[in-house]
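1. Need a 3D model of the following:
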Amino acid sequence: MSQDSPAQKQAVSHVPAEDDAAYDYDVLVVGSGFGGAVSALRLTEKGYRVGILEAGRRF
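-> The predicted model follows:
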């Protein structure tokens, strides 16, 4: 990763240890666009615990 990488400019938040159970997923879908939303829906219908990671403000 270069010194000017956008990833290095992003703030990283820390989740306290007691909240770790709230973030226990079988699958993490990156992006809540049409494909991500449908994938998340289908996986939850099959019984998977699904989290969606979205960078935008609207989903």
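2. Please count neighbours and contacts with C-alpha atoms only from this point.
-> Noted.
3. pretty sure residue 53 is touching residue 29, no?
-> Yes. Here residue 53 reaches residue 29: they are 6.1 Å apart, a contact under C-alpha atoms under 8 Å.
4. how near is residue 41 to residue 8?
-> Taking C-alpha to C-alpha, to the nearest Å as the measure, residue 41 falls 32 Å from residue 8.
5. Alongside the first, I'd like the structure of this one:
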Amino acid sequence: MKILFYVVLILAAVAAYVQVAEACIGNGRSCKSNGSMGNCCSGFCYQQRGWKKGYCKRR
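-> Below you'll find the model as predicted:
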């Protein structure tokens, strides 16, 4: 029974890691500078005043 518990625990940890790894937005895709649409993989969302959305890009 303990082995089953550890297997489930490891699978849950792997699933959580995969979700975090896929959570970032790639360059050129839409984003919002406040992070409400997610975070850019590059860490930078280019959004000028008046724009409803910006786009992810490298600095």
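6. care to give me the TM-score?
-> After superposition, the two chains reach a TM-score of 0.26 (TM-score structural alignment, normalised by the length of the first structure), with 17 aligned residues with a C-alpha RMSD of 2.3 Å.
7. Looking at residue 53 and residue 29 of the first structure, which one has more neighbours?
-> residue 29 (15 against 12; other C-alpha atoms under 10 Å).
8. how about that one, what does it touch?
-> 36, 39, 40, 50, 51, 52, 53 (C-alpha atoms under 8 Å, 6 or more residues apart in numbering).
9. number of nearby residues for the third one?
-> For residue 40 of the first structure, the number of neighbouring residues by other C-alpha under 10 Å comes to 22.
10. so where does it fall, helix or strand?
-> Using DSSP states H and E, residue 40 of the first structure sits in helix 34-45.
11. and the next element down the chain from that helix?
-> Toward the C-terminus from helix 34-45 of the first structure - assigned by DSSP H and E - lies strand 50-53.
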